[in-house]
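Trainee: sequence unknown, structure follows:
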């Protein structure tokens, strides 16, 4: 599987394995070490190193990172980098904050060593949990598509393996993996899904639930990719820029299939500097298309306002009469019949 992943990535000549010391990533490191000792994959030269990220969230985390680094060096990986990170309280939740800090450290380590790929040890069980969590949140296609096997520099060659398989690899290689206590901590939704929900589903529905959820993710990845490409092309065709504002013509939006229309609206919000809107906020913004005259603003995540501006409102604005062009039409009237997206400047006191 590692061989296939590297082939899919174009046979990078330098690869880093992200390893926490847990069974999944340690098993991945052991498999990758085989190619490190050979020095090539399918005849393509490759050097394999590793990076251990210490999140500093648990007592003794530095010792765990040091032991893991020692094991990785014994496997033959070189270099072995250890990076300690500070997990910021950014309001996105502890798991998401830790993931953001970890990915930033991995990208920095890859840049430092000029590695073209980073191997991650996520398994089929992780993918199944991801899909279940997306279902629980009421997420859309992209979230339910789970983790991608290849995303930029990130490669996940073990998405076809069960967690039990990685434990078996560790036993076969006589490795003693570290078991993160947070994986059984009911405080975290992912841990509850792993320890309680998945076993219950396997018991009540029969074996094969993880495989079915992972297969669902693979199918939805194809759908999500198609919809994303269609939305990107449509947004590029429709978006009109006036300063930092973006306008989308209502007539063209109304002709779009809803799946594309919602994505185009979300892209406009992101393009002016906002965040991915929630589904409820997208519904509110899309509802402006069915309003007459001026409507809005609808506030979206990240400080973005979207509104429909009518010709009558432009005439009533201060300076509206003075700003008429030679035809007697306000200069801003080009925005009429369009949704306008604007990033609001923060108020200073």
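Mentor: Okay, I see it. Every value quoted in this text rests on a predicted model; they were computed, and no experiment measured them. Numbering: from 1, shown residues only.

Trainee: drop to CA atoms for contacts and neighbour counts, all remaining ones
Mentor: Noted.

Trainee: pretty sure residue 52 is in a helix, no?
Mentor: No. Residue 52 is assigned strand when assessed by DSSP: H, G, I helix; E, B strand; the rest coil, not a helix.

Trainee: and residue 298, that one's in a strand?
Mentor: Yes. Under three-state DSSP, residue 298 sits within a strand.

Trainee: residues near it, how many?
Mentor: 18 (other C-alpha atoms under 10 Å).

Trainee: residue 286 is in contact with that one, correct?
Mentor: No. Counting by C-alpha atoms under 8 Å, residue 298 stays clear of residue 286, with 9.6 Å between them.

Trainee: need the overlap of contacts for those two.
Mentor: Overlap of the contact sets of residue 298 and residue 286 (by C-alpha atoms under 8 Å, 6 or more residues apart in numbering) is empty.

Trainee: state the helix or strand in which residue 118 lies.
Mentor: strand 117-119 (DSSP states H and E).

Trainee: what helices or strands is that strand leaning on?
Mentor: Packing partners of strand 117-119 (3 or more C-alpha pairs under 8 Å, 6 or more residues apart in numbering; DSSP states H and E): strand 14-18, helix 94-113, strand 154-155.

Trainee: want to compare, so here's the second one:
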């Protein structure tokens, strides 16, 4: 199999669908096989590539690794920039590094789309993690191939294919030790859970999970559009109108609630929090306020006030 041709064709098809007018793109380059193969394929597909290399500073040699990745991109014919970031602590190391990375990429892209090297295997891991955490259909629908400004041209490509393509191109990807560190949940899913499922079920599990994501994504997009219409009739400057929400199907009502909570400053609402807020909408009057976030000094809650769902704040302690 000509892996380089397969990857280049995948990127070319993606570009034809989404970037017909402007061929300038950024590629998020870590130096690993997925993003390095994506960089080479994007150049092979005649895109004008700027490689953005985020240096998380989490390893002593990270600056040198980032510089090597940038140099590899330049040798392929891309422009390259290294973006040093400071990783915080909110939500754990994985979540904090992701937030820092996406913030840096968004700040440096200068209006261009950013291509990400996520593969079919990454999609399968995302779906399985969402299923295990009870995250709901939006999480199970996985990563979108295109959600401006983020593009993922390799979601139909296996991770083994990017490794093989790098070998065929004569590229030498960086082997990030974090990708084999069992402290990270995703690593254990990748190295232990998925191989075990694949063995027990006779193979094909990653592709089956990715197909599940594709099917649920179509359903989720349709429901999101209907939820937009419902939100337009329920959202007011004073709060969220309850009467039209009560008449709506649960799938639409909870989507509107989740979006309203996020827009109002709630911490990422879990299924349990959304269910509790939903009971304020459909349950009998008199229920107490639901805590949805805040900061060290202030407690943020949602309460029912007549036919409105409203925000309340109170000092902690």
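Mentor: On my side now, so go ahead. As the structure is a computational prediction, the values presented were derived from the model and not from experiment.

Trainee: list the buried residues of stretch 274-293 of structure 1.
Mentor: 274, 275, 276, 277, 281, 282, 284, 285, 286, 288, 289 (16 or more other C-alpha atoms under 10 Å).

Trainee: ok so, going back, so can I have a markdown table of the helices and strands packed on strand 117-119 of structure 1 showing distance to residue 142 of structure 1?
Mentor: Formatted as a markdown table, those follow (distance: least, C-alpha to C-alpha, whole Å):
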| stretch | distance to residue 142 of structure 1 |
| --- | --- |
| strand 14-18 | 24 |
| helix 94-113 | 17 |
| strand 154-155 | 17 |
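
Trainee: and of the ones you listed, who's closest to residue 247 of structure 1?
Mentor: The minimum distance between residue 247 of structure 1 and these falls on helix 94-113, with 31.9 Å, by C-alpha to C-alpha.

Trainee: which residues sit against that closest one?
Mentor: By C-alpha under 8 Å, 6+ apart, helix 94-113 of structure 1 touches 16, 18, 51, 53, 55, 81, 83, 85-90, 116-118, 188.

Trainee: tell me the buried residues in that helix?
Mentor: By neighbour count on 16+ other C-alpha under 10 Å, the buried set for helix 94-113 of structure 1 is 97, 98, 101, 102, 105, 106, 107, 109, 110.

Trainee: quick revisit: next secondary structure after the strand holding residue 118 of structure 1?
Mentor: Next along the chain after strand 117-119 of structure 1, with elements defined by DSSP H and E, is helix 124-137.

Trainee: and that following helix, what does it pack against?
Mentor: Counting by 3+ C-alpha pairs under 8 Å, 6+ apart, helix 124-137 of structure 1 packs on helix 141-144, helix 189-192, helix 209-238.

Trainee: rerun at 6 Å
Mentor: The contact analysis (3 or more C-alpha pairs under 6 Å, 6 or more residues apart in numbering; DSSP states H and E) places helix 124-137 of structure 1 against helix 141-144, helix 209-238.

Trainee: before we move on, the earlier item: pipe the buried residues of stretch 274-293 of structure 1 into a markdown table and attach distance to residue 247 of structure 1 and secondary structure per row.
Mentor: Formatted as a markdown table, the buried residues of stretch 274-293 of structure 1 follow (distance: C-alpha to C-alpha, whole Å; DSSP: H, G, I helix; E, B strand; the rest coil):
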| residue | distance to residue 247 of structure 1 | secondary structure |
| --- | --- | --- |
| 274 | 15 | coil |
| 275 | 17 | coil |
| 276 | 18 | coil |
| 277 | 17 | coil |
| 281 | 18 | helix |
| 282 | 16 | helix |
| 284 | 17 | helix |
| 285 | 13 | helix |
| 286 | 13 | helix |
| 288 | 13 | helix |
| 289 | 13 | helix |
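
Trainee: now which residue in structure 1 aligns to residue 313 of structure 2?
Mentor: In structure 1, residue 313 of structure 2 lines up with residue 344, judged by TM-score structural alignment.
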